[in-house]
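Q: Predicted structure and sequence below. I'll ask about it afterward.
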Amino acid sequence: MTPPAPILCIGSVLWDIVGRSDRAMKAGHDVPGRIIRIPGGVAMNIAMALRAHDVPVSLLTALGDDAAGRELLMESTARGMETAFVHVSKQFPTDQYMAIEGSNGLIAAIADAHSLEEQADAVIAPLSDGRLGTKDDPFEGLVVCEGNLPSVTLDYISTAAEFRAADIRLAPASPGKAERLKPFVGHRHATAYVNLIEANILLNTKLDSAAEAASQLAATGLYRAVVTDGPNAAAVADASGTLSQTPPAVKVLRVTGAGDVFMASHIVAESRGLTGADALDFALDHTSKYISTETPL
């Protein structure tokens, strides 16, 4: 039997520096807690969650030729990810992310993905130069694209011939970068995984539920929309209709990376033959387990 082709995870691979406290926080607070440094970035988070279920993954990203980048390459290889197509730069450093989380959720975060943005052309080059595909013989597998890629690159991917046969899965990275995915609204081969805030940004609306948002995104011609809303019901919509499911109630211990775990878990569910409500339940269950424990991916 021919093994499944690796899923291409295109985007940010960096180090997450996350400070967590079990106390509720506001801007200016100084509280005790824990600070950890773990592999992160949207593309990396999704790749790690996929590999946790033994799904083959290939990373397309930019790393610096520095200690941080070399360590990330070693970590990726140790987790069974293909890194042959990673662009390593002597000009730019490895990106990084910093977040502060309290018991009331994410307080603040800064994503320094400038190196990825500056080298995005080199990151996606394997899909056009023959290493993974060309314009005449495009890659036909599943491709994860995320909002840390620059707008011009995402706009290109949405219409480029070398992506025309791909099953494109979209992650916005954050509400602040959700607008970068607007070129994919109405895209017939793309599935968007967004939260309600991000869905409203894409639609220029103020909808109150994930079901409404998913339905309206699907109505644009987008192949499928998957919308979450924290502890409230999540929804999936496509041309066949809309379905929703409320996630399990859990005590939230972390939030960074939760959306990435949800997206990866939904992809895993589909790879196992689950569809519709079953795939959504699988993703919600695994995400609830993730946010209610501090165990690394």
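A: On my side now, so go ahead. Numbers count the residues shown, from 1 in each chain.
Q: Only C-alpha atoms from now on, for both contacts and neighbour counts.
A: Fine.
Q: For burial, what's the neighbour tally of Pro32?
A: Other residues near Pro32 come to 11 when the count uses other C-alpha atoms under 10 Å.
Q: gap between it and Glu212?
A: Distance, Pro32 to Glu212, by C-alpha to C-alpha, to the nearest Å: 40 Å.
Q: How about Asp112?
A: As judged by C-alpha to C-alpha, Asp112 and Glu212 stand 33 Å apart.
Q: swap in Ala62?
A: Going from Ala62 to Glu212 by C-alpha to C-alpha gives 37 Å.
Q: If you count surrounding residues, which of those two has more?
A: More crowded of Ala62 and Glu212, by other C-alpha under 10 Å: Ala62, with 31 against 16.
Q: for comparison:
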Amino acid sequence: MTPSRSPDILCIGAVLWDIIGRCDKPMRQGSDMPGRITRLPGGVALNIGMALSRFGLAPALLSAVGRDPEGDELMAACAVRGLMTDFIYRSDDLPTDRYMAVEGANGLIAAVADAHSLEAAGDKILGPLGDGRLPKPFTGAVALDGNLTIDLLGLMAESPLLAEADLRVAPASPGKALRLAPFVKTGRGTLYVNLEEAGLLCQRVFADSRAAAEGLLARGAARVVVTDGSNPATVADPDSMHTQTPPQVQVARVTGAGDTFMAAHIAAERGGIKAEAALQQALDATALYVSGETLI
């Protein structure tokens, strides 16, 4: 099937259902509190894609979705949100992935990401990059998430199919931060990490985002964006470094905040905004998101 339009950016990684339990009071381990439970389209690649669509871009998803009722419903939900699903690998024997989280007024309490189908699909999700359905080599922007296996991420870090692409890479969670090591080793792409993830990649503890950015560059990273919650964030490459402080807001939601930040930053830079201003624009957009406001 020929896509009806050409994508501005590829979002490669998790496309799944988010099941989120939220309580408007602080929680701790073992808490049993009243709240709301919602199910929404999610996953790092999909969250980034939805945000990019709101920022006026035309994202296409490369992922794995089951041929089950949950998968059919998810594909329809993606299309309604302006995302191109033409390139998604539909598996007959793998179920649609899910993510479950519990959030309190004090932030994320716990989460479990079940992305086993995406991992099992492996390089099948990259078929459109090599079979002619997408330009070869691909020269546009590509947002990758760390829900892919380290072997597949390593392949992509060195693949000639992506050698001319504007790679943007995020680990998905601190537990998957080390999966970004191939991009540090090869000096490919822009890495989006928080302070904890930067420390894991560098095997040390950093006091702030600026020190973390310096550490990642010293290990070979080509370009990094390091966030630290409500503390200053830094964007850096070997020639420049800029640090900005996020706006202070009341937190109403947490899940998807990092994906919103990454999408807002990509959209700003793809729109020609320079590094320092793009970082501030992304921080402002994320502050609106976590406060519960509508971005656009």
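A: Structure received. Nothing here was measured: the structure is a model prediction, and the numbers come from that model.
Q: so the nearest residue in space to Pro183 of structure 1 that is not next to it in sequence is in which element?
A: With C-alpha to C-alpha, 6 or more residues apart in numbering as the criterion, Pro183 of structure 1 has its nearest non-adjacent residue at 5.6 Å, and that residue is Asp155. In this assignment (DSSP states H and E), Asp155 of structure 1 forms part of helix 151-159.
Q: Following the chain onward from that helix, which element is next?
A: Remark: after helix 151-159 of structure 1, the chain's next helix or strand is strand 167-171, criterion DSSP H and E.
Q: how far off helix 151-159 does that following strand point, in degrees?
A: Angle, strand 167-171 of structure 1 to helix 151-159, by axes from the mean of the first three to the mean of the last three C-alpha atoms, to 10 degrees: 150 degrees.
Q: Mind listing residues that contact the helix or strand following strand 167-171 of structure 1?
A: Using DSSP H and E, the helix or strand that follows strand 167-171 of structure 1 towards the C-terminus is strand 190-195. Identification of contacts with strand 190-195 of structure 1 by C-alpha atoms under 8 Å, 6 or more residues apart in numbering yields 167-172, 184, 210, 222-230, 259, 263.
Q: Give the PyMOL command for selecting the buried subset of those.
A: In PyMOL syntax, the buried subset of the contacts of strand 190-195 of structure 1 is picked out as below (16 or more other C-alpha atoms under 10 Å):
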select buried, resi 167+168+169+170+171+172+184+210+222+223+224+225+226+227+228+229+259+263
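Q: What segments of structure 2 are helices?
A: Secondary structure of structure 2 (DSSP state H): helices at 44-54, 69-80, 116-121, 127-130, 150-158, 181-186, 195-202, 209-218, 257-270, 275-290.
Q: Dump these into JSON lines; add distance to Val15 of structure 2 as well.
A: JSON lines is the format used below for the helices of structure 2 (distance: least, C-alpha to C-alpha, whole Å):
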{"stretch": "helix 44-54", "distance to Val15 of structure 2": "5"}
{"stretch": "helix 69-80", "distance to Val15 of structure 2": "8"}
{"stretch": "helix 116-121", "distance to Val15 of structure 2": "8"}
{"stretch": "helix 127-130", "distance to Val15 of structure 2": "17"}
{"stretch": "helix 150-158", "distance to Val15 of structure 2": "17"}
{"stretch": "helix 181-186", "distance to Val15 of structure 2": "22"}
{"stretch": "helix 195-202", "distance to Val15 of structure 2": "22"}
{"stretch": "helix 209-218", "distance to Val15 of structure 2": "28"}
{"stretch": "helix 257-270", "distance to Val15 of structure 2": "13"}
{"stretch": "helix 275-290", "distance to Val15 of structure 2": "20"}
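Q: Burial-wise, tell me which of those comes out on top.
A: Highest mean neighbour count of those: helix 44-54, a mean of 25 (counted as mean count of other C-alpha atoms under 10 Å).
Q: Measure the mean distance from it to structure 1 post-superposition.
A: Overlaying structure 1 shows helix 44-54 of structure 2 at a mean distance of 0.3 Å from the equivalent residues (mean C-alpha distance after the TM-score superposition for structure 1).
Q: what packs against that helix?
A: strand 9-12, strand 59-62, strand 141-145, helix 257-270 (3 or more C-alpha pairs under 8 Å, 6 or more residues apart in numbering; DSSP states H and E).
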